[in-house]
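Student: I would like the atomic coordinates for the input below:
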Amino acid sequence: MTQSDNRGGGRRRPPDRGAQQSGRRGPPVSGVEPRRAACEIVTRVCEAHQPLAAVLDGEDSGLEPRDAALARAIARITVRRRGDIDWCLANLMDKALPKRAEAVRSILRISAAQLLFMRQADHAAVNVAVALLKGDAATGGFAGLANAVLRRLIRERDLLLARLPVEANTPGWLWERWVATYGEANAAAIAAIHREEPGLDLAFAAPSPLPEGAERLPTGGARLPAGAVTEIEGYAAGSWWVQDVAAQLPATLLGDVAGRHILDLCAAPGGKTMQLAASGARVTAVEIDAGRAARLRENLARTRLADRVDVVVGDALQAEGTYDGVLLDAPCSATGTMRRQPDVAWAKTKADITALSRVQKDLLRHAAARLAPGGSLVYATCSIEPEEGEAQLRFVAKFLPELTLEPITDGPAAAFATEEGAMRTLPHMALEGTDLRGLDGFFAARFRRN
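Tutor: So this is what the prediction gives:
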């Protein structure tokens, strides 16, 4: 299996449901519709390169709630285990599918996901795949191939899973970088935890009792098993927001912000903005994307923090004024978020990292200029690539002499302090003082303006 080069978004929809329901190609097959919806999601993510979160947020399959939930579950595990699935299928096929066979590739992927990782009824998964392919003249010619490959997958499933290399689920160029940077054992641990569905981390607007079934995080937040956000206790009251525990750490590096004016650059989705506001800061939150800024305003209204935050739609490089503190959550490759956004692994390139590291340098220069003497600047990225983290310390030391690195020695971020005095989390790490493991990969450093 190979990744499609069709980046133009001109995807082929899965087979027409009218043809399947008409009975022209045989009696109806049970369970087709949720798999059709799953196929559509997977095609949009894996072939048209749309973000999984955005596709799921905007998805409206018209299915009954139970079938819609099944479609989303199949799609999520297909995207999460995409590399593993493609490795297994490649071992069962003499040659890769044509690059433009998007619908066929998606049907095989969702079918393999069910057979390998969901252990649904074997015959049902095969029958639905064949029905979906036969339902469209453009894909019907692949029905025999799919039937043979999937039945062989059933026979050889246990052997394939036993042989499945840990790096199969990671693009080769990323795997090589992680081995070179962190060593093979850490790279393998990162790749392994990316296969797992993460829990749900919450941050609180004020000290609150934990929701039922939650575990306390070192940041004061809480972790729950994955589930429907709006059904968790306290959602309607605005008591909390969803934010990975690692993403909660950078804002704590600014210390006591009560009564201080903080500039939050590149603010959306707004978790750190709300942290600062909940801690008593006056916040100017700058976000260039109007849609993301609108979502931030909605979250501020729900958490009753809007009166403490001025949301500005604009370029962070054009921000003006002088502030007591600056939080720069810089645009980055987001390779540290692959536990929660598994599609990121296949959406980035080496060139992205190089280009983004240049943008980060420009933002660091501008953030330093917005900082009052004696003020603190926190630089953070949700990347595990050294160019977007540790290398920026050397840039600041050489080109921004007005900034002095302040080593991280206390607070919850100190558990992840590096020898240089910055903070580095990796996705497989454990949380200090808990039995919990798994968090986004983050880098953060704190500087003081001389």
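
Student: For the rest of this, base every contact and every neighbour count on C-alpha atoms.
Tutor: Will do.

Student: give me every residue that touches the spatially closest residue to Gly62 that is not a sequence neighbour.
Tutor: What sits nearest to Gly62 in space, not counting adjacent residues and going by Cα to Cα, 6 or more residues apart in numbering, is Ala68, at 7.9 Å. Residues in contact with Ala68, defined by Cα atoms under 8 Å, 6 or more residues apart in numbering, are 34, 37, 61-62.

Student: measure Ala68 to Pro34 for me?
Tutor: 6 Å (Cα to Cα, to the nearest Å).

Student: what's the answer for Phe117, then?
Tutor: Counting by Cα to Cα - Phe117 and Pro34 are separated by 17 Å.

Student: What are the boundaries of the helices in the stretch 151-300 of the chain?
Tutor: 172-182, 184-193, 249-252, 271-278, 290-302 (DSSP state H, counting those that start in this stretch).

Student: Please give the structure of this sequence too, so both can be compared:
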Amino acid sequence: MPSTRFAPPTEAPGLATRRTAADILDGILHKRRTLDEQLEGATAHPGLKALADRDRALMRRLVATILRRLGTLGHLLSRLLDRGIPTDAPRAQSALLIGAAQILWMDVPDHAAVDLSVRLVQSDRRAAKYAGLVNAVLRRCAREGQALIEEVRSESLDVPPWLMARWSRHYGENTAKAIAAAINYEPALDLTVKADAAYWATRLHGEALPTGTVRTSLQGSVTMLPGFSDGQWWVQDAAAALPARLFGDISGRRIIDLCAAPGGKTAQLAQAGADVTAMDRSPNRVARLRENLGRLSLTVRSIVADAIEWQNDVGVDSFDGVLVDAPCSATGTIRRHPDVAWLKQESDIGALTALQQRLLKKAITLLKPGGTLIYCTCSLEPEEGEQVVAALLASEPGIRRVPVSGAEVAGLTDIVTPAGDLRTLPCHLPHDDPTLGGLDGFYAARLTKS
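Tutor: Now for the predicted structure:
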């Protein structure tokens, strides 16, 4: 006899993806949780497990697009809403942002973007009353949105005002606008290869940059790309790959990396033949470092410790080289981590600068006379770069700068400062296709101990 049970209603395709995107967006904008911690590891959003790889990639691209265009979206929605975005129902706000981003910048049919956003608010008790509003606003966005954006098109809209003011002050208004324009695009994937960059550029349908990094616009899971499983390369922005190279020939030399995880620079040092000690204070991050280096078949000595408090117990009196990739505001990584722009505050910089100074003082005690100290940060803020090094040189007469030459960075003289330090900007290395251009913002100085 046929069953009389009713099948449970099936959820609209794509709704789970948008719901997860809304949760993660809420985590960033209202709970100050980073995008990475909501995507990976023990703290990852539980809904990710139920999403196919394709849907997971769409979800991440959707959240990243909203964060890159948050200022423009806010302005646009304020024009389309008589009373502003509802503040008593976060899911309504998320639904509007998700729908508008799909309509304006993503390859999603307008009717699907509107329908899924309406379903998103209908499924939330507090937001359900705004279903009609969301429907009307997004339909109007589909008709008028592009024209409204053209009226107010500005590179500075999508950068927090405090950051834009700082960049204008430090780099000039034109460069600040160029930085803001560069971080509006999802960047291509950068890979540091063990050998034969030209071969891997061809194999991965990308190009070899002058610095040796392979840049590819291939989409999908990194783990499925050729060369991943047998450890032929690792993911690392082209700018992040430069500081470790400033040591020069380090084969057989003892190098300590004081803030090593997740291990990109550590891998460079080990691949270059150094005897590497890698340290990080986070057990989880060190576990990830060990996992990464295991895949690459590279061996280092890894330690879980706070670098400032660490008592040298590895049987080495001093090191030939010390790498300090210091914790910082990470404003140079916004093109790859757009949540940084909305999670950091100007007040964070002072505390981070004090930590950077303490790390440098510790590094000096570990460095042998004549040894090389590389200090770097992925920040665009001079307080965390040029000014930290200037203060160190003024207070430590036994430390001097060893200037970097253009020849050491593939002839890219525009990324070398007049003082001889490295300073990359997101607008450097331009390309006809904006997604294939740019660098993370990095600062690096090479110092030696007399």
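
Student: before we move on, back to that, most tightly packed of the helices of the stretch 151-300 of structure 1?
Tutor: helix 271-278 (a mean of 25; mean count of other Cα atoms under 10 Å).

Student: Structure 2: matching residues for that one?
Tutor: Aligned by TM-score structural alignment, helix 271-278 of structure 1 falls on residues 264-271 of structure 2.

Student: for structure 2, what's the longest strand?
Tutor: strand 367-377 (DSSP state E).

Student: Go through that strand and flag the buried ones.
Tutor: When neighbours are counted by 16 or more other Cα atoms under 10 Å, the buried residues of strand 367-377 of structure 2 are found to be 367-368, 371-377.

Student: from these, which two are the most distant?
Tutor: The span of the buried residues of strand 367-377 of structure 2, defined through Cα to Cα, is set by Lys368 and Thr377 at 22.7 Å.

Student: that older thread, quick one: residues in contact with the match of helix 271-278 of structure 1.
Tutor: Contacts of stretch 264-271 of structure 2 (Cα under 8 Å, 6+ apart): 194, 234-236, 240-241, 244-245, 250, 255, 257, 260, 276, 278, 293, 298-300.

Student: The closest residue to Arg437 of structure 1 other than its chain neighbours and Ala187 of structure 1, how far apart?
Tutor: With Cα to Cα, 6+ apart as the criterion, Arg437 of structure 1 has its nearest non-adjacent residue at 3.9 Å, and that residue is Ala430. Separation of Ala430 of structure 1 from Ala187 of structure 1 (Cα to Cα) stands at 15 Å.

Student: Likewise for Ser22 of structure 1?
Tutor: In terms of Cα to Cα, Ser22 of structure 1 sits 50 Å off from Ala187 of structure 1.

Student: and if you look at Ala444 of structure 1?
Tutor: In terms of Cα to Cα, Ala444 of structure 1 sits 20 Å off from Ala187 of structure 1.

Student: so which helix or strand takes in the residue mapped onto Leu73 of structure 2 from structure 1?
Tutor: Here Leu73 of structure 2 is matched to Ile85 in structure 1, going by TM-score structural alignment. Element membership of Ile85 of structure 1, judged by DSSP states H and E, is helix 82-90.

Student: compared with structure 2, how much does that helix deviate?
Tutor: When structure 2 is overlaid, helix 82-90 of structure 1 sits 1.8 Å from its aligned residues on average, using mean Cα distance after the TM-score superposition for structure 1.

Student: Give me the neighbour count for the residue in structure 2 that Glu215 of structure 1 lines up against.
Tutor: Aligned counterpart of Glu215 of structure 1 in structure 2: Glu207 (TM-score structural alignment). Glu207 of structure 2 is flanked by 21 other residues according to other Cα atoms under 10 Å.

Student: Break down structure 1 into its strands, ranges please.
Tutor: Counting by DSSP E, structure 1 has strands at residues 200-204, 215-216, 222-224, 240-242, 261-265, 282-287, 309-313, 323-329, 371-381, 403-405, 423-425, 442-449.

Student: Could you name the helices and strands sitting against the fifth one?
Tutor: Using 3 or more Cα pairs under 8 Å, 6 or more residues apart in numbering; DSSP states H and E as the contact criterion, the elements in contact with strand 261-265 of structure 1 are strand 282-287, strand 323-329.

Student: Same question for the third one.
Tutor: When contacts are defined as 3+ Cα pairs under 8 Å, 6+ apart, strand 222-224 of structure 1 packs onto strand 200-204, strand 215-216.

Student: Same question for the longest one.
Tutor: Strand 371-381 of structure 1 sits against helix 249-252, strand 323-329, helix 350-369, strand 442-449, with contacts defined as 3+ Cα pairs under 8 Å, 6+ apart.

Student: Please state the offset of it from the chain centre?
Tutor: Distance of strand 371-381 of structure 1 from the chain centroid (Cα atoms, centre = their mean, to the nearest Å) equals 26 Å.

Student: Would you check the span in structure 2 matched by that strand?
Tutor: Going by TM-score structural alignment: strand 371-381 of structure 1 matches residues 367-377.

Student: The matching stretch against structure 1, how far on average?
Tutor: Relative to structure 1, stretch 367-377 of structure 2 is 0.4 Å off (mean Cα distance after the TM-score superposition for structure 1).

Student: which other residues reach that stretch?
Tutor: Stretch 367-377 of structure 2 has contacts (Cα under 8 Å, 6+ apart) with 243-244, 246-247, 318-328, 330, 360, 363-364, 384-385, 442-450.

Student: again, 7 Å this time
Tutor: 243, 247, 318-326, 328, 385, 442-450 (Cα atoms under 7 Å, 6 or more residues apart in numbering).

Student: Just the buried residues of those residues.
Tutor: For the contacts of stretch 367-377 of structure 2, buried by 16+ other Cα under 10 Å: 243, 247, 318-326, 328, 385, 442-449.

Student: how deep is Arg61 of structure 2 tucked in, by neighbour count?
Tutor: Using other Cα under 10 Å: Arg61 of structure 2 sits among 15 other residues.

Student: so what corresponds to it in structure 1?
Tutor: Under the alignment (TM-score structural alignment), Arg61 of structure 2 maps onto Ala73.

Student: go on, Gln357 of structure 2?
Tutor: Match for Gln357 of structure 2 (TM-score structural alignment): Lys361.

Student: Report how many residues lie close to its match.
Tutor: Count around Lys361 of structure 1 with other Cα under 10 Å applied: 17.

Student: any idea how far the closest residue to Gly234 of structure 1 other than its chain neighbours is from Arg437 of structure 1?
Tutor: Take Gly234 of structure 1 and drop its neighbours on the chain: the residue closest to it by Cα to Cα, 6+ apart is Trp240, 6.9 Å away. According to Cα to Cα, Trp240 of structure 1 and Arg437 of structure 1 sit 21 Å apart.
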